[in-house]
Every structure is written in C-alpha cells, then in structure tokens.
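Visitor: Below is the structure, and that's it, no one-letter string:
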C-alpha cells in the first residue's frame, strides 16, 4: 500500500510502498479516503524537539481520517464491510483506574494513533473495534475526516454550560473556529474570537461570531464596549497557547467565570492568581475528546445543523502531499485535507 512514512528519526516524510497492516480478532481494517493534517503531523514531519522526544521512528503518522471498512476481525460484532467510519485515535489500556471508572480519556497508558502506533497517512489503517466510530449515512468524507479536531473543539466548548453566556475564544485556528461555531449552535449570547492573523479573523466572521478582534492592534476590552457588555465574559476558551492570551483573557472575565484551556504553551505562563482566587474563576485543562460522549455530541450537532464546512479551506491529492504540508504551515489556512481516493 502507499503510505507517508518516516523511516528514520529526522526531518521529512516519503510516499512509499509499505505492507498492508494485518487485522487481529478485535480489529477493523479501513480503506482510508481522506486525512486531515494536524499540528502534531507538522511536528513529526519537521522532527522538532517534541517529536524527537515523543515519537519512535519508523512510523506512519496521521490520526485525522475517514474511510470505509474493508475487513473485520473474527470477534468484531458492531461493524460491517462498507461502513463509513473514523476513529478515536487514543487507544487506551482498559485497566488503569480511570479506564475502569469509565474515564477513558484520562487513561495513563494511552497509545496514540500516528504517534505511538502506525496511523492513517496510508491507504489502509487497522484500529481496535472499540475505537472505531460509524458515521451517519451520506456524510461528506471531508467532514468525517475532521471529527477528531472537531471533537477537541466540542470537548473544550461544552466543558461548561454556554446557553445565554458571553464567550471569549482566544486563537482562530481551525479548532478555535469550530469551537466558535459550536458556541453559537448551542445558544451562547455573544461569541468573540481573537487572533493576530487577519485571514483567520475573516474566516471567523463567516462562521457567525459577533466580533473577530485582532489583538495586535486592539484590546479585548474594546469588544466588551462595542457589544455593550456590563460585567465581563462568562466563559473563556483558550485555544492558542500564546503567552499573552490567558493573562489578557483573565483581565476580561466576570466573577465566577470558567475557562477551558486547550492551547499548549511552549513555555510557562505567569498569570494573576490573585484574580483567579478573588473572582472565583474555574480553570480546566482539556486534552483530546471524552470517549465517547464527545463523539455523540458532535454527531448530534452536525445532524441538527452545525456547519463547520468553512473551516476546510484546501484539499490536495496524496500525490501532492508536500504541497498540502506547505499549505498547512501557512498562516490564514483552515483545515487541509489529503484525498487518498486518487490511488
């Protein structure tokens, strides 16, 4: 099969022939149709310090995908050949305290698709049955391929009740944009997004936000004035990981506000802990998706009109995978899709 392969530790990938993966008794084999490029994939391709410490080559990366079931193991009961599927990329141990308590997203021995085990940048991928997600009939394959990052957005956005609340989202990358659409869909009053990239802010405006603020030349406090807010934002969703984002967010929150953090900072961030205490602000870290409550929630929202299609800005055939990675590194782009069907 064709696969994007990292044969040795170091920069680069290569489109090469690799053996097809074998299907175990509890596994599902999937013919990949589309893959999305994640920031994790960019780290692995460039082989930065994080990748050097977290990834063991050789490896087939990739964890955002959609495809069709082509084979099931002898003990698989819930999937059939032809099903349109994606998968939860965190394969858990099933035996640690959190797994046994039903909190699988908190597993202490998670094995991640495309990071710790061969992933979906290939014509075929094999996943345990317990990780496979069947999509509704007729779903767009591009949309199905980005349920993984949509799940990050949904997990973050739905960490706290949003109905009637004023929501501040720092970072207008693809996940921040999807979180904005989710907040609007479930009934937030005002949704404000910040970034420093005008292209991404323009994209945010197409997705129904009330204000898209360029914090390179305007402060978040001005958004409160323009919207006639009286007490500050109720909910903060920090998606950027930028050193200045969380401190400024805290400056603009009301008493009792709640913050969900998804963005990964590259260095420690100093914040005003006195305000966190005196204003009784709740801060919650987010990683991945809840298994599988988040998947049910995002499927329900998509089926009832949640439209995140504007976040997909580019699609490339697999033969142009290098162009796809180049586009993913450029500012102003949304999600980049690689189409494997040409093969």
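Guide: Here it is on my side, so go on. Treat the numbers as computed from the prediction; the structure is a model and nothing was measured. Residues are numbered from 1 along each chain as shown.

Visitor: contacts, neighbours, all on C-alpha from now
Guide: OK.

Visitor: What ranges does the stretch 51-200 of the chain have for its strands?
Guide: 64-72, 84-87, 90-91, 111-112, 124-128, 132-134, 166-170, 190-195 (DSSP state E, counting those that start in this stretch).

Visitor: Any chance of JSON lines for those strands, columns mean neighbour count and distance to residue 335?
Guide: Formatted as JSON lines, the strands of the stretch 51-200 of the chain follow (neighbours: other Cα atoms under 10 Å; distance: least, Cα to Cα, whole Å):
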{"stretch": "strand 64-72", "mean neighbour count": "24", "distance to residue 335": "11"}
{"stretch": "strand 84-87", "mean neighbour count": "26", "distance to residue 335": "16"}
{"stretch": "strand 90-91", "mean neighbour count": "22", "distance to residue 335": "21"}
{"stretch": "strand 111-112", "mean neighbour count": "16", "distance to residue 335": "20"}
{"stretch": "strand 124-128", "mean neighbour count": "23", "distance to residue 335": "21"}
{"stretch": "strand 132-134", "mean neighbour count": "20", "distance to residue 335": "21"}
{"stretch": "strand 166-170", "mean neighbour count": "27", "distance to residue 335": "18"}
{"stretch": "strand 190-195", "mean neighbour count": "24", "distance to residue 335": "17"}
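
Visitor: Find the nearest non-adjacent residue to the residue nearest the centre of the chain, please.
Guide: Taking Cα atoms, centre = their mean, the centroid of the chain lies closest to residue 149, which sits 2.1 Å from it. The shortest distance from residue 149 to any non-neighbouring residue, by Cα to Cα, 6 or more residues apart in numbering, is to residue 175 (6.2 Å).

Visitor: One more: residue 176?
Guide: Counting by Cα to Cα, 6+ apart, the residue nearest residue 176 is residue 239, at 5.8 Å.

Visitor: what about the one you found, how many residues close to it?
Guide: For residue 239, the count of nearby residues is 27 (other Cα atoms under 10 Å).

Visitor: Comparison target below:
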C-alpha cells in the first residue's frame, strides 16, 4: 500500500525590526494515518488506514517517533487469553510503549507544550478509587491499558491524557525514550529490596530480566547470577553486566547456584520469566531470611514447597506489578541520565512500522531482545 504524506510542516518567516529571523513552525495534520490494528478476533494484525485521533481538552496529540514491542503485544497478536480473547474489542490499535513529539495540546493541558518529547505511562488510572487515593495508581481498581482497552501507539499519531504523559529531555534518543515504560518494570522490581553488595539471582532472559541486570550493576550488587535458556539471552545478559550466566538446559540452576555461593544461597531472587519451574528453583536457591520479588506472570497454577522453601526459611516475597507512578519513572530517568545504565545493547531490531510482522516473528521465535519500530 502506498501511503501519501500524512503531515507537513509549514514554515513562516517573520521579520521584526531587529535583525533576528524568527521561524514559526505550524503543524498541519492530515485526517488519516497508518496504524497496526487488531481488526478482527483471532490471530494476526493488519497495517491499515485509521483516522488521526482528535485530542480532548485534557489530552495531547503526539506524532509517534518510536514505539516498541512487548510480550503483551505478542499475546494480542496470537490472540491468547487473558490479554486478548474476551478483553479486546476490534478494531483496536495496539502498542503501549512510545516516544512521541507533542503536536497539539488540549485547552486544559499545562504540563507540556507543542514540540516537547514525551513518553507515556501505559496504565490509565482514574485517580478517584481508594487505591489511587492511597498513591497506588498502578493498581487502580478501574485500570485501563493503552493498546488493550483504548487505542495504543503502533501508529503515526496517538492521543495521551495529560495525567499519563512523561516529559523527556529533548536530546534523549527516541529509541531509548520508548523503552522507559518497560524499564520501569525492572526498576520497580530491583529496588523492591536492598540489593547493594548483595548476591542476586535473576531468572529469565527477556527484556525485563535484561534491564534488571543492568540496573543491578548500576545499583552496586556484589554478584549477579542469571538463569536463562537461549544463547541470545545468555549473551545479552553478559553484555548487560551479569557475573555468571547459567544455561538452564545444560546445568541445574539450584545446584550451580549453591556451589557458587558456598552452599549458602543468594541474598535476593527475582523471578522475571513467568515460569513456575523458575519460581520453584529460585526459592530453593534463596538463602534463609532472603528476599524475592516476582514479576513474571505464570499462565497456569504453580507448585512450590511452601513448608521448606517459604515458611521455614523465613523469607520475604513481593509481587511486582507495573511501575510505581511516578516514583519509578523518576528513578528510571535518573538512571538513564547518569550514564550508569545503558539499555541500548538490548535493541536487537530497528524496523519501520510497515515491517511490524518481522518484529513479531523475531519476538515469537525468541530471536530478539527489544524490537523498536519507527512510523
């Protein structure tokens, strides 16, 4: 499909009595755009033409500069429960990780202005329920999601409520800015416990696990042990700063970790794969009075030894969901600006939005780190 130019910038040259030349940029936005949508129930997505959304008084319109794929998007692509079947009503533009430039603001918007580079918190909270009033917007009782309950960001333009906008430094690379939503999951996980000078085991090789490795290194963990199952993920873990990588297909993770720690176990354990087996193994490899956080979402019931590996070891376990809004965003931004945490090694694919199928194929095959697309 041949797409005509969907926007243009009109430049007006205004001369004043001073010698200065003032250039005014005026965005002229067409009424259609290309977008990746779930057009019908069932597997697959389509690149289609869609109306450019019109921002309401409390919203901003952004021109999408970069968007990135997440495991949730793959579930939607495959039409897997619970993220798709029974939840999404087609047609729906998907995608919830984004970096965009503000091109129009609603009359009530005060936090950003035209030209600002922004990202978006993917959890749309109502600000009224008891959880929101307690500062827990990430677990709002009426939570909605971009790309699931409302149109998302795999498009040329998108609208974002002002309450969900995060303003980026103007010089932040757009392919890094779009990753912040995903990085935030890892930041929230890592800092849910004291990791400084600790021995930490990370189970999982996907992007959130890989981000966690880099954050642990920046946070001063003494030793980072990573358990993953593919050569790509093991290689990425080394690049992100892992001290030891364990191929779960070749070595028993529990036995290996106990050998590495003089039979003491790790101080901290992060489960980031969604595997019940990984959760059980990580708890066994955790020392008594250790601490764990679970970010991965198992798709079926999990069996663990509650007596030996949980109660009798007197451990602390936390469930982690999303990001702490906006605390986690601030920490993420500071980590990126400090230069001590660099997520760029995880970007294995940079694609045009038109080639979105290639990105999903790479994600489904497991032959990808982070896939970033550019409309």
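Guide: Yep, it's here. Note that the structure is a prediction, hence the values are computed from the model and not measured.

Visitor: Show me what the residue nearest to residue 176 of structure 1 aligns to in structure 2.
Guide: By TM-score structural alignment, residue 239 of structure 1 lines up with residue 272 in structure 2.

Visitor: Counterpart of residue 26 of structure 2 over in structure 1?
Guide: Checking TM-score structural alignment: residue 26 of structure 2 goes with nothing.

Visitor: wait, doesn't residue 26 of structure 2 sit right on residue 13?
Guide: No - distance between residue 26 of structure 2 and residue 13: 11.3 Å, which falls outside the contact criterion (Cα atoms under 8 Å).

Visitor: What's the match for residue 194 of structure 2 in structure 1?
Guide: Matched across to structure 1, residue 194 of structure 2 falls on residue 161, judged by TM-score structural alignment.

Visitor: sorry, that was for residue 167 of structure 2
Guide: In structure 1, residue 167 of structure 2 lines up with residue 134, judged by TM-score structural alignment.

Visitor: Pull the contacting residues for that match.
Guide: Applying Cα atoms under 8 Å, 6 or more residues apart in numbering to residue 134 of structure 1 gives the contacts 79, 83-86.

Visitor: got those residues as CSV, with distance to residue 309 of structure 1 columns?
Guide: As requested, these are arranged in CSV below (distance: Cα to Cα, whole Å):
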residue, distance to residue 309 of structure 1
79, 27
83, 22
84, 18
85, 18
86, 17
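
Visitor: In structure 2, what range does stretch 84-99 of structure 1 match?
Guide: Mapped onto structure 2 using TM-score structural alignment, stretch 84-99 of structure 1 spans residues 117-132.

Visitor: First-to-last residue distance for the matching stretch?
Guide: End-to-end distance for stretch 117-132 of structure 2, by Cα to Cα, to the nearest Å: 26 Å.

Visitor: same deal with stretch 117-137 of structure 1?
Guide: Stretch 117-137 of structure 1: ends 29 Å apart by Cα to Cα.

Visitor: and that stretch, how far out from the chain's middle?
Guide: Taking the mean of its C-alpha atoms, stretch 117-137 of structure 1 sits 16 Å from the chain's own mean (Cα atoms, centre = their mean, to the nearest Å).

Visitor: cool, stretch 238-253 of structure 1 as well?
Guide: 19 Å.

Visitor: Could you do stretch 93-102 of structure 1 as well?
Guide: The chain centroid and the centroid of stretch 93-102 of structure 1 are separated by 23 Å, computed with Cα atoms, centre = their mean.

Visitor: Report the buried residues of it.
Guide: Going by neighbour count (16 or more other Cα atoms under 10 Å), the buried part of stretch 93-102 of structure 1 is 94, 98-99.

Visitor: Now do the match of residue 239 of structure 1 against residue 42 of structure 2, distance only.
Guide: Counting by Cα to Cα, the gap from residue 272 of structure 2 to residue 42 of structure 2 is 28 Å.

Visitor: For structure 1, which segments count as helices?
Guide: All helices of structure 1, identified by DSSP state H, fall at 39-46, 49-54, 97-100, 141-145, 147-157, 174-186, 198-206, 220-227, 245-251, 273-278, 293-303, 321-329.

Visitor: before we move on, back to that, check contacts around the match of residue 239 of structure 1.
Guide: By Cα under 8 Å, 6+ apart, the contact list for residue 272 of structure 2 reads 202-206, 208-209, 294-296.

Visitor: Which of the residues you listed sits closest to residue 251 of structure 2?
Guide: residue 203 (13.6 Å; Cα to Cα).

Visitor: Translate that closest one into the numbering of structure 1.
Guide: Counting by TM-score structural alignment, residue 203 of structure 2 corresponds to residue 170 in structure 1.

Visitor: you'd agree its match is up against residue 235?
Guide: No - using Cα under 8 Å, residue 170 of structure 1 is not in contact with residue 235; the gap is 11.2 Å.

Visitor: In structure 2, what range does stretch 257-264 of structure 1 match?
Guide: Aligned by TM-score structural alignment, stretch 257-264 of structure 1 corresponds to residues 290-297 of structure 2.

Visitor: Next, the buried residues of the matching stretch.
Guide: Using 16+ other Cα under 10 Å as the test for burial, stretch 290-297 of structure 2 gives 290-296.

Visitor: What count of nearby residues applies to residue 216 of structure 1?
Guide: Close neighbours of residue 216 of structure 1, defined as other Cα under 10 Å, add up to 10.

Visitor: With residue 250 of structure 2 instead?
Guide: Other residues within reach of residue 250 of structure 2, judged by other Cα under 10 Å, total 8.

Visitor: Nearest spatial neighbour of residue 84 of structure 2, chain-adjacent residues omitted?
Guide: Using Cα to Cα, 6+ apart and skipping residues adjacent in sequence, the residue nearest residue 84 of structure 2 is residue 76, 5.2 Å away.

Visitor: Distance check, the one you found against residue 355 of structure 2.
Guide: With distances taken as Cα to Cα, residue 76 of structure 2 is found 17 Å from residue 355 of structure 2.

Visitor: Of these two, which one has the most company?
Guide: A side-by-side neighbour count of residue 76 of structure 2 and residue 355, using other Cα under 10 Å, places residue 76 first with 26 against 14.
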